[in-house]
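Undergrad: Below are the sequence and a predicted model; questions follow.
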Amino acid sequence: MIDFHCHLDLYPKPQTIIERADLAGVYVLSVTTIPKAWLGTKQLAKGRLRIRTALGFHPELAHERYSELGLFDTLIDEAPYVGEVGLDGSKHLREHVSLQRKVFAHVLKTTERAGGRVMSIHSRGAAEEVLELLRSHDAGIPVLHWFTGGPSELQNAINAGCWFSVGPAMLKSKAGRARAAMMPRDQILPETDGPFGTIKGRPLEPNDAEAVIQTFASLWSIPPEDVRQQLIQNFKSIVTFAPDIKRDSIS
């Protein structure tokens, strides 16, 4: 299975989570929230063939960590993926919108200059603004994580060639399932957003990404095994843009 958006470094005992994911054979995109966290988070996964660490700059921290943009530029050549990056239009962050946009635009420009990356992108309350900046840069493959926009915003994202990562927490709600049902089947990846994503009060971990299969089987009216094979094929397709995982090893 695949968990395409997980904050491994933010669990109380990350090595325990990593061990369980490794034993279960889960491929994990370990996203970071600031450039300074990337090297340490990458070290957590040292020797783990199925874990990749993404270079991030979370919009909620853009106003506090603006000075780390130079470090992002320095690290980009070493990072096979970018994430978590993007914009957040939540009320408590509105005063920082301008700085968020500067940081995200800089991240996209740097990523474009580096040849593009697969990017895990945050767009809560700011879907159209995220799409506007994505259209201005040829920065790679955007994967919108836990997408919360409306139907028209979702269609605009699909038209813009975005992928989507979807987790059990998103699929708990009727609105989340309705959004997921509209997404192109061949551009969906599982995620958990652990430890922030939860089920019954428990933080999700990479092994829990498996839970999306049953929900998609119901949404798509196909057997669970067909869903599994579709998601695996999607993952094989997207890693061709970041060819540091052997496609033949994915099952």
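TA: Looks like it came in fine. Numbers count the residues shown, from 1 in each chain.

Undergrad: make it CA atoms for all contacts and neighbour counts henceforth
TA: Noted.

Undergrad: where along the protein do the strands fall?
TA: Along the chain, the stretches classed as strands by DSSP state E are 2-6, 27-30, 51-55, 81-86, 117-122, 140-145, 163-166, 188-190, 198-199, 202-203.

Undergrad: what's the closest of the ones you listed to residue 211?
TA: strand 188-190 (9.0 Å; Cα to Cα).

Undergrad: now for that closest one, which elements pack on it?
TA: Strand 188-190 is packed against strand 2-6, strand 163-166, helix 224-238, with contacts defined by 3 or more Cα pairs under 8 Å, 6 or more residues apart in numbering; DSSP states H and E.

Undergrad: what distance separates that strand from the centre of its chain?
TA: 9 Å (Cα atoms, centre = their mean, to the nearest Å).

Undergrad: quick one: contacts of that strand?
TA: Residues outside strand 188-190 that contact it (Cα atoms under 8 Å, 6 or more residues apart in numbering) are 2-4, 163-167, 209-210, 212, 231, 234-235.

Undergrad: wait, which of these is closest to residue 218?
TA: Once Cα to Cα is applied, the member of the contacts of strand 188-190 that ends up nearest residue 218 is residue 212, at 10.1 Å.

Undergrad: residues in contact with the closest one?
TA: Residues in contact with residue 212 (Cα under 8 Å, 6+ apart) are 166-168, 171, 190.

Undergrad: coming back round to it: just name the most buried of the helices and strands packed on strand 188-190.
TA: Greatest average neighbour count among the helices and strands packed on strand 188-190 goes to strand 2-6 (a mean of 27), per mean count of other Cα atoms under 10 Å.

Undergrad: Could you tell me the angle between that strand and strand 81-86?
TA: When axes from the mean of the first three to the mean of the last three Cα atoms, to 10 degrees is applied, the directions of strand 2-6 and strand 81-86 differ by 50 degrees.

Undergrad: hang on, the earlier thing: out of the contacts of residue 212, what pair is the most spread apart?
TA: For the contacts of residue 212, with distances taken as Cα to Cα, the pair at the greatest spread is 171 and 190 (10.9 Å).

Undergrad: out of the two, which sits in the more crowded spot?
TA: Neighbours were counted for residue 171 and for residue 190 using other Cα atoms under 10 Å; residue 190 has more, 29 against 19.

Undergrad: So which residues of the protein form helices?
TA: 14-24, 38-44, 69-75, 97-113, 127-135, 151-159, 174-182, 212-220, 224-238 (DSSP state H).

Undergrad: okay, now the one to match up with it:
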Amino acid sequence: MSVPAVDLHCHLDLYPDPVDAARRCGASGAYVLSVTTTPKAWRGTAALAKGHDRIRTALGLHPQIAHERIGELPLFDALLPQTRYVGEIGLDGSPECKPHWREQTRVLDHVLTSSAKAGGRILSIHSRRAATEVLDMLARHPDAGVPVLHWFSGTKAELRRAADMGCWFSVGPAMMMGKRGLDLLAAMPRYRVLTETDGPFAAVDGRPLFPGEVSPACDAMAACWGVTADDVLAEILVTFRRLSESEVGGPSATSPDPTAHRHEGLS
């Protein structure tokens, strides 16, 4: 039996045909964490996963639109008990987003506070040009859950700090296309690295990545780690299993069995 792929950060609802994207997830057998950008998108996005046991939907409020959607925080709190996963959340320090820094930090502080009160969540976190500030915020909310830094692009020093804090990392094919991304991968704690696509935003050769399309990242990881791509897939699945077994709040989890055909993993 082939080893299924793991895609820990994908915007399922933002593909041109989300229903078809969900169908392709089901056909591929990949485990997919479908992140959302606003609380209002959560119910509709979660509905896409109906009938697909390996898709789970994270509840998010993206930093790039935090200033527009800050009014949805009460809805975030109302929906939080329905999921073990929160994302996409975080901070963005790029020039176009920095004018709304105050709203970004208010939103992230609220989300982490709510997650901690709810028993913690598995968190998929955006930190572009804001790694230190994100880590500072996580340090102030140690009970918020298990942080997974998506497409990390900070410095080596920030990466070491993140690793020392217990952060996990999700990396995708687009990140692996440049030397900087490969250098960061080499410095990450291997036992806390997972694959992602960030589709449909991330693309390879001008084509958006489909959910679960992580094989180019696995090839790069294999070269970095000195193993085969099949070895990477198997190792990522073990790592994913450990993440899925994290003690956080939300709906109860069933421990994944990588060799079984029954419901597995993203519980």
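TA: Perfect, I can see it now. No experiment lies behind these values; they were computed from the predicted model shown.

Undergrad: With both chains overlaid, what TM-score comes out?
TA: The TM-score (TM-score structural alignment, normalised by the length of the first structure) is 0.97; 251 aligned residues with a Cα RMSD of 1.2 Å.

Undergrad: What residues in the second structure pair up with stretch 54-70 of the first structure?
TA: Per TM-score structural alignment, the counterpart of stretch 54-70 of the first structure in the second structure is residues 58-74.

Undergrad: What lies in contact with that stretch?
TA: With contacts defined as Cα under 8 Å, 6+ apart, stretch 58-74 of the second structure is touched by 33-40, 42, 76, 79-80, 83-92, 97, 100, 103-104, 107-108, 110-111, 126.

Undergrad: Can you flag the buried ones in those residues?
TA: Buried members of the contacts of stretch 58-74 of the second structure, counted by 16 or more other Cα atoms under 10 Å: 33-40, 42, 76, 80, 83-92, 97, 100, 103-104, 107-108, 110-111, 126.

Undergrad: still contacting in the second structure, which of the contacts of residue 212 of the first structure?
TA: Contacts conserved in the second structure for those, counting by both residues aligned by TM-score structural alignment, their matches' Cα atoms under 8 Å: 166-168, 171, 190.

Undergrad: and of these, the nearest to residue 53 of the first structure?
TA: Nearest to residue 53 of the first structure among those, with distances taken as Cα to Cα, is residue 190, at 16.5 Å.

Undergrad: Closest one of the kept ones among the contacts of residue 212 of the first structure to residue 241 of the first structure?
TA: residue 190 (17.7 Å).

Undergrad: The aligned residue in the second structure for the closest one and residue 124 of the second structure: what is the separation?
TA: Counting by TM-score structural alignment, residue 190 of the first structure lines up with residue 195 in the second structure. According to Cα to Cα, to the nearest Å, residue 195 of the second structure and residue 124 of the second structure sit 12 Å apart.

Undergrad: got the end-to-end distance for stretch 36-48 of the second structure?
TA: Using Cα to Cα, the two ends of stretch 36-48 of the second structure sit 12 Å apart.

Undergrad: In the first structure, point out the residues matching it.
TA: Mapped onto the first structure using TM-score structural alignment, stretch 36-48 of the second structure covers residues 32-44.

Undergrad: what sits up against that stretch?
TA: Residues outside stretch 32-44 of the first structure that contact it (Cα under 8 Å, 6+ apart) are 7-9, 14-15, 30, 52-58, 61, 65, 68-69, 71-72, 75, 83-85.

Undergrad: make it 7 Å
TA: For stretch 32-44 of the first structure, the external contacting residues (Cα atoms under 7 Å, 6 or more residues apart in numbering) are 7, 9, 53-58, 68, 71-72, 83-84.

Undergrad: How about stretch 198-209 of the first structure?
TA: Against stretch 198-209 of the first structure from outside (Cα under 7 Å, 6+ apart): 2-3, 17, 21, 24, 26, 28, 167-169, 190-192, 194-197.

Undergrad: Buried only: go through these for me.
TA: 2-3, 17, 21, 26, 28, 167-169, 190-192, 194-197.

Undergrad: From those residues, pick the one nearest residue 180 of the first structure.
TA: residue 167 (9.8 Å).

Undergrad: Need the counterpart of that closest one in the second structure.
TA: Using TM-score structural alignment as the criterion, residue 167 of the first structure maps onto residue 172 of the second structure.

Undergrad: which residues touch that match?
TA: For residue 172 of the second structure, the contact set (Cα under 7 Å, 6+ apart) comprises 195-197, 214, 217.

Undergrad: Ok, residue 137 of the first structure next?
TA: By Cα under 7 Å, 6+ apart, residue 137 of the first structure lies in contact with 108-109, 112.

Undergrad: Compare these and tell me which has the most neighbours.
TA: When neighbours are taken as other Cα under 10 Å, the top entry among the contacts of residue 137 of the first structure is residue 108 (25 neighbours).

Undergrad: Aligned to that one, what sits in the second structure?
TA: For residue 108 of the first structure, the aligned residue in the second structure is residue 112 (criterion: TM-score structural alignment).

Undergrad: From residue 123 of the second structure, how far off is that match?
TA: For residue 112 of the second structure, the distance to residue 123 of the second structure equals 9 Å [Cα to Cα].

Undergrad: do residue 234 of the second structure as well
TA: Distance, residue 234 of the second structure to residue 123 of the second structure, using Cα to Cα: 23 Å.

Undergrad: I figured residue 122 of the second structure hits residue 145, correct?
TA: Yes: in terms of Cα atoms under 7 Å, residue 122 of the second structure counts as a neighbour of residue 145; the distance is 5.6 Å.

Undergrad: which neighbours do these two share?
TA: Residues touching both residue 122 of the second structure and residue 145 (Cα under 7 Å, 6+ apart): none.

Undergrad: that older thread, can I get the strands of the first structure in JSON lines including distance to residue 240 of the first structure?
TA: What follows is the strands of the first structure, written out as JSON lines (distance: least, Cα to Cα, whole Å):
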{"stretch": "strand 2-6", "distance to residue 240 of the first structure": "15"}
{"stretch": "strand 27-30", "distance to residue 240 of the first structure": "15"}
{"stretch": "strand 51-55", "distance to residue 240 of the first structure": "14"}
{"stretch": "strand 81-86", "distance to residue 240 of the first structure": "12"}
{"stretch": "strand 117-122", "distance to residue 240 of the first structure": "10"}
{"stretch": "strand 140-145", "distance to residue 240 of the first structure": "11"}
{"stretch": "strand 163-166", "distance to residue 240 of the first structure": "14"}
{"stretch": "strand 188-190", "distance to residue 240 of the first structure": "14"}
{"stretch": "strand 198-199", "distance to residue 240 of the first structure": "31"}
{"stretch": "strand 202-203", "distance to residue 240 of the first structure": "31"}
